[in-house]
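**Q** need a 3D model of the following:
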Amino acid sequence: MNRPLSYRFAEFVTRRSWWILSVWVVLAIVLRTAAPSWNDIAYDGDFEYLPSEMTSVQGDRLLDDAFPGIQSRSQIVLVLGREKASRSSKVELLKTDDIVGLDLLRRLYHRLGVVSWRRGLEHGYTSGNPEDTPNAAWASWITLSREALDQSIRLDQRFYERVAEQLPDVKSTHTEPRMAIAYWDRGRLLEAWGGEDEMVEGDYEAALLLIPDLPSQVIPITERDLSGWDSLLDVLAWEDPVVGPRLRKDGVRLAVLKLSSELAATGNIKTIDAVNELIDQVTRYSMPFTEPGLELRMTGSAAIGGETLMGARDAIRYTELFTVGMILFILTAVYRAPLLVAIPMISIGFAVVVSMSLVALLTRWSMQGIVPGLDIRVFTTSRIFVIVILFGAGTDYCLFLISRLREEARVSAWPAACRRAISGVLGALIGSAMTTVVGLGMLWIAAFGKFHYTGPVIAICLLVGLLVCTTLTPALLRVCGPAVFWPSKVQQQKRKPRSLLGPSGSQLASQEHSGFWGRIAILLTRYPATAMLIGGALLILPATYGFKNEGSVTYDLSSQLNHQAESRRGLRLFAQHFNIGEINPVTVLICRAEDSARADLKKDVRKLAAELYQQEGVTTVRTADDPLGDFPPSRDMSLFGSDAARRRILQNHRVAQRYFFSDVPKYENRLVRLDVMLDGDPFSVETANRVIKLEQFLKQHLNSEGSNWKTSGIDTKVLLAGTTPSIIDLRSVTLSDNRRIKVAVVVAVLLILILVLRRFFLSLYLILTVLLSYYATLGLTVWFFKLAYGNDYVGLDWKLPLFLFVILVAVGQDYNVYLVTRVLEEQRHLGAIAALRRAVSRTGGIITACGLVMAATFFSMTAVVWFPPIARTFGFASESGVALRGIVELGFALGLGVLIDTFYVRTILVPSFMALVGKATGK
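**A** Reported below is the predicted structural model:
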């Protein structure tokens, strides 16, 4: 007898149960041991994964090539000030507020001195022999270290003078936090690299006077823990006599920490922790010296990027915790049987360990080039999707298998029941899983790296989950036997001829179909047209709203963080006094085809800067001639006035050295850098449009006929870098990806449905119901968060519509496939309407349970918002995490969408359509 493949597979699993269990245990151990940690191979950020041909990516690459080792890729801005009552009002800092500022800066400059010294050592010339010839990199870092230590000591002296002046009753301490170690460090620096003996001895004497046993306490410079500070390149602060005027206004002072790390580099978490520790030290020591109301906040691109990573970390922690907790609760409520709770949890645990270890191992092989052609990357936030989808889908697979096993165990012996259950659900499980796998796999066609890699990674993990649930789970059930249902029992009954809704004449059929889902089945099949029209009409209104607001998204990175995030609070304080664009300039890179004299190049730059000031929205242009943009063409300046003197000093300050012109031979006297500040929010559409116009102007102007920039008939290359150009490219790429991916996902899922169901119009209808569900979910999500955020609503996270679409279209078909395949199975023995009633009544409860599980796993992504306050209300200690709005919004939307699919689409729209078709065809 030629038995179906599904039956032969089921027979193999049930006969080789112990062998299958052993294989999975060994596989999990081997992969877990061999695979690297997820955090070690995970990437972060958004801009880094734009296509290489985008303008901002080429600009960043050119910056790295032309300014190696000194390129600041992000920054932290420390804001010391008092809040204004309104934008137009004025506020002044108190004299005692200077004490706090001096305390902050003396600590900052000391850290800069130590970091620069260490970096100088790393660049060679460590012997200290005056006969050695130092290289330029070594000399610049040692010089910066000396300047920073000098500044730290001067500020330390002023700090205690100010304390004595303003608060004569306060006794100063000559222990910590006196900067005795700064004297010692400067003495060691001077002693090692040619300082005068008197200065060296003076520094040692000052250090020992403050702390006599300091030598026994000092850690050598090469052994000091610089965790969090190793990316620090420079500190620009309001006390600097040259750049200081641009960093202070009435009521606020700024200190800018220039960092070598990317905006969203994982190392920025340690940097934020280190800066927060420094702020805490200043707050504890010197804040009591002044009046309440003074704030010391942190913001800037690195602060926003770092806190975004912290938000992802918190979201992962809460999501994993609540995903497991919610599934345990639902399984316990559904089964009230210990083994039926344990077996799905064990199965999913194996699926998570094996799949994530496999992906991590493949990623490392891809990064190292071990496997030719392998191209896999993972991201920090990818872990969230893997966890929730694996736990949700895996639990659903287990629930359907166990539900079918319970049915079969009533009429068959345990081995036969296991075979029948596996064989009966295998097609539905594979079909539903493949819609998700193929749908998510379509993200591979995306140009944006995060989309391109995330979908296939989740698909791989889901395939592993499917394999676990169709092998390991039934093997566990087979080994445990009927005891899995303990403390309840399954009474075996003989099979009887099928009736309309079940075994004829049996008490079982009466009990099953007199229940809730039995009544729903009867109602839907009696009035299918009414149910379908009313059901569809109720979704049309929110779906229309969602369709109109599908583009209502924001690319504002800072808006991802909640109001309590430190960088958001710092940004609000900064924005009260400064234009936010001042810490997010647009970097313009102009590269001529041929070399030219430096003097001629500077002359052309001055002329270009004057023309840039005439462009819409341009407030400041920073060039080598005007490094801070303090002297626009409209500003009158005499040749021998104070402004002219300050301008000359600025041109020789370190902020201008090796910044506007490259010293790399390849680009020397060819490459020019300008920083352009625009009026407005760098994340807004209005600013983006201004930057696009600015780029068009530069390309047309510099390459027009007769332009001094065009040499030998070859066009000058113009590239833009910075936050706004990166957002422009990100928006362009993701919008293009959205259009292509949505079409690809719909077509791919439709083909899978046709392949599985063999019903074209039914498959097409299922796609249409999920599309309706998607737009209705999107509309309700927009409405909810507009209400929740109020005036703070600027749009949903830009990633939400695409991920919501792909996951809902793919995952949302699971329950439709479960129902329809059961209907088609029942139609082998019953008529269309009878089969539909039986399928709805038999699957209604279990599909509802599956939908609740999947929705609960998605809603767990929002736990970082609501759990901490609830825990504190009941007296439990719980720290508030840094909630990422994008993850919270997506978790809410996905959970809502699954509930709509479970309780509305599958319950009303799909059965009513099948009833109409059944009545019309008479089948």
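**Q** for the rest of this, base every contact and every neighbour count on C-alpha atoms.
**A** Noted.
**Q** would you mark the buried spots in the helix or strand that contains residue 112?
**A** Assigned by DSSP states H and E, residue 112 belongs to helix 97-122. Within helix 97-122, the residues scored as buried using 16 or more other Cα atoms under 10 Å are 97-121.
**Q** quick one more, to check against the first:
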Amino acid sequence: MHRQIAGMLTGRATKWLVLGLWLVVTVVASTFAAKLVDVQNNEASSWLPESAESTRALEKLTSFQDPNSIPTVVVYEKSSGLTEQDLAAATEDAKRFAEVEGVEGEVVGPLPSQDGEALQTIVTFNFGSDGWNSLPDAADELKEIAGISGGDVYIAGAGGQAADSAEAFGGIDTTLLFSTLSVVIVILLLTYRSPVLWILPILCAGVALFSSQALIYFLAKYADLTVNGQSYAILTILVIGAGTDYALLLVARYREELRRHEDRHEAMAFALHRAAPAILASAATVVLGMLCLMLAEMNSTAGLGPVAAIGISVTFLVMVTLLPALLVICGRWVFWPRVPSFHSPEPTQSGIWARVGRRIAVRPRTVWVATSLLLAVACLGLLRLDTSGLSTEDSYTREFQSITGQQALEEHGLVDRSNTVQVVADAAQGDAVRQAMAGVEGIASPSDPVVIGDVAYVEAVLDQDVSSPAAFDAVEAIREATHAVPGADALVGGGSAFYLDTKEASSRDNQVIIPTILVLVFLILTVLLRAIVSPLILVATVVLSFGAAMGISALFFEYVFGFAGSDPSFPLFAFVFLVALGIDYNIFLMTRVREETQTRGTRAGSLVALTSTGGVITSAGLVLAATFAVLGTIPVVFLAELGFAVALGVILDTMVVRSVLVTAINLDLGGRIWWPSRLDRADRTVQPVAAPDLESVP
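**A** This next block holds a predicted model:
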């Protein structure tokens, strides 16, 4: 029945119907896909955990301040010393700042440093809910106005950081897309060695990306789905990388079937029938793994789940409908110059993976034990992985003006007055809360309580970077002091409190989501392979591969790239992508092992599976690794680290875990990997395996 459905999708008439349908979808989707950037939400609320204290404080703070207000600091620095003329110029600048569109309230400053080499002026912007998108232009206008002879000017504070963040993600919709496509095209050209064939997977990946972006746009606009710059970047990488992987698997199986069937429509029906279950299992694993992210407290993490799941689901539909239709429409010539003719020999039978399989078969137990030990040693690098978080200065791979401005403030003893800790409490206990705060080190003198209704508001300036450990210590000390005030019901918020709550929520998400995904992957493999032992083995190998990839990455982060640490959410994101995507290659391999075991036995079937899938899985791994490595083009440390770790992990999965470790275990254990099913029950002896006859199974 499955073959009949596959045949219907690629029949002589239906192939044109499928093509026409996707053409209509693409034309409509391309219009709305371009609007996805416009509905991104990069405000704090799109990242903040809903249950966090800083979130609950924010709800009460709306009576005292507009949540859309963004304090911005203009920093003047002159190493030779500021003159009276410089101070007069900065004072005149402050008057002009007040006239800039979006400025609200009083412009504070200029405030000079004690060493006479720096000034700061504080400007507050309010563009409503669109504030974070409007800040880059506003920051540029401030920079055009400000200036002193022989000195430098920087835009810092919350507004400067927002403007720089927008610059870091600027052009992501085009730069990242073209960079990813360029890398994939090169790899496909090397893989297929055809000047034409690579076009079809790329076209299908583009259709999948536009279609998923359009669908996500509607959900973001009308169903409150959270999409930010981070999830947008990952969506592009994921769709193109996974889509190309699915295409490689299908095209490889189609090429096999073209050597067995004279009619290309019949060949595609068989190819789709045999490849689709593995592709479906792979896509389902990624989709369900991504949906597990919805268990996260972090809105940014939870929002990525459905975004990525939609992208993979749409990609799967495109690759099992549009790509097969295009392949049969084009005919055999699309493989030129290596056209697979009817009854021609299968070239993989004598390829590199056939030789690797024969070498492993000599001493499989020695191979898998040695490989496991090497991977375990690589895991020791995890001891150097610091996930305590990154300061603003360390969050980017290049220096932005907000960072330089912050450094100037610290160097000249000026406190960034835009970084405040904000406390709301019961009105009757406002003075007691203020007194409790006054005893905390690391903050300026708290303001007098402001009372509105039954709520009192107290504010104090933090004299540390907003995301530094020192600021976190101050926030924790303030919480401890104010929570101890009887009847105050104090809530501590502000920028540093937000970052601290983000760190704690990420730690909680790691502990909840990682075990959930492991259980889910095991259940999927159990259903797919109809066994228990082999799924346990596969999950164990992927976890070992993950640990090795993270260990090696941690050493590179510290000793090669010079990163100061990692974001608290980095382990979770790396785990999700490495496990959900890394298990794909084991699915591709083991479904073929199971298919061949039914006629050849486990050991011989394992060698045939390695020989048949080795080339395509290696190519798929290179594509996915290269696409994630493209994340390094974005000057954000989190994305650069994620791209490197996932790329390294995928290479380990394809080159070591899948090809060597899993194959060696299969050869050593034989039919025992299928327990408790009856598959290959007779194969109980543990013996070296001679190279099997690799002639294709009819």
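**Q** just give the TM-score of the two.
**A** The TM-score (TM-score structural alignment, normalised by the length of the second structure) is 0.90; 672 aligned residues with a Cα RMSD of 2.5 Å.
**Q** counting contacts, what elements does the lengthiest helix in the second structure pack onto?
**A** Longest helix of the second structure, by residue count under DSSP state H: helix 495-529. Using 3 or more Cα pairs under 8 Å, 6 or more residues apart in numbering; DSSP states H and E, the elements in contact with helix 495-529 of the second structure are helix 53-61, helix 264-291, strand 420-426, helix 469-483, helix 533-559, helix 570-600.
**Q** so the last one corresponds to what in the first structure?
**A** Equivalent residues of helix 570-600 of the second structure are located at 800-830 in the first structure, counting by TM-score structural alignment.
**Q** in that stretch, what's buried?
**A** 800-824, 826-827, 830.
**Q** go on, stretch 675-691 of the first structure?
**A** For stretch 675-691 of the first structure, the neighbour count (16+ other Cα under 10 Å) marks 675-685, 687-688, 690-691 as buried.
**Q** residue 19 of the second structure matches what in the first structure?
**A** Per TM-score structural alignment, residue 19 of the second structure is aligned with residue 21.
**Q** what's the helix or strand hosting residue 546 of the first structure in contact with?
**A** Residue 546 of the first structure belongs to helix 528-548 when elements are defined using DSSP H and E. Applying Cα atoms under 8 Å, 6 or more residues apart in numbering, the external contacts of helix 528-548 of the first structure come out as 524, 772-780, 782, 904, 908-909, 911-913, 915-916.
**Q** one more: stretch 281-292 of the second structure?
**A** With contact meaning Cα under 8 Å, 6+ apart, stretch 281-292 of the second structure is reached by 304-306, 308-310, 312-313, 316, 513, 516-517, 520-521, 524, 528, 576, 580-581, 583-584, 587-588.
**Q** so where do the strands sit in the second structure?
**A** In the second structure, the strands defined using DSSP state E lie at 69-77, 108-112, 118-126, 152-156, 420-426, 450-452, 455-461, 491-494.
**Q** gap between the closest residue to residue 452 of the second structure other than its chain neighbours and residue 357 of the second structure?
**A** Nearest non-adjacent residue to residue 452 of the second structure, counting by Cα to Cα, 6 or more residues apart in numbering: residue 63, 7.3 Å away. Noted for residue 63 of the second structure: a distance of 70 Å to residue 357 of the second structure, by Cα to Cα, to the nearest Å.
**Q** residue 472 of the first structure maps to what in the second structure?
**A** Residue correspondence to the second structure (TM-score structural alignment): residue 472 of the first structure is matched to residue 322.
**Q** what do you get for residue 763 of the first structure?
**A** Checking TM-score structural alignment: residue 763 of the first structure goes with residue 535.
**Q** wait, what's in contact with its match?
**A** For residue 535 of the second structure, counting by Cα under 8 Å, 6+ apart, the contacting residues are 522, 525-526, 529.
**Q** same thing but 6 Å
**A** If you count contacts by Cα atoms under 6 Å, 6 or more residues apart in numbering, residue 535 of the second structure has them with 522, 525-526.
**Q** out of these, which comes closest to residue 139 of the second structure?
**A** residue 522 (50.4 Å; Cα to Cα).
**Q** residue 819 of the first structure versus the nearest residue to residue 554 of the first structure once chain neighbours are set aside, what's the distance?
**A** Spatial nearest neighbour of residue 554 of the first structure, chain neighbours left out: residue 795 (5.0 Å); criterion: Cα to Cα, 6+ apart. Distance, residue 795 of the first structure to residue 819 of the first structure, using Cα to Cα: 36 Å.
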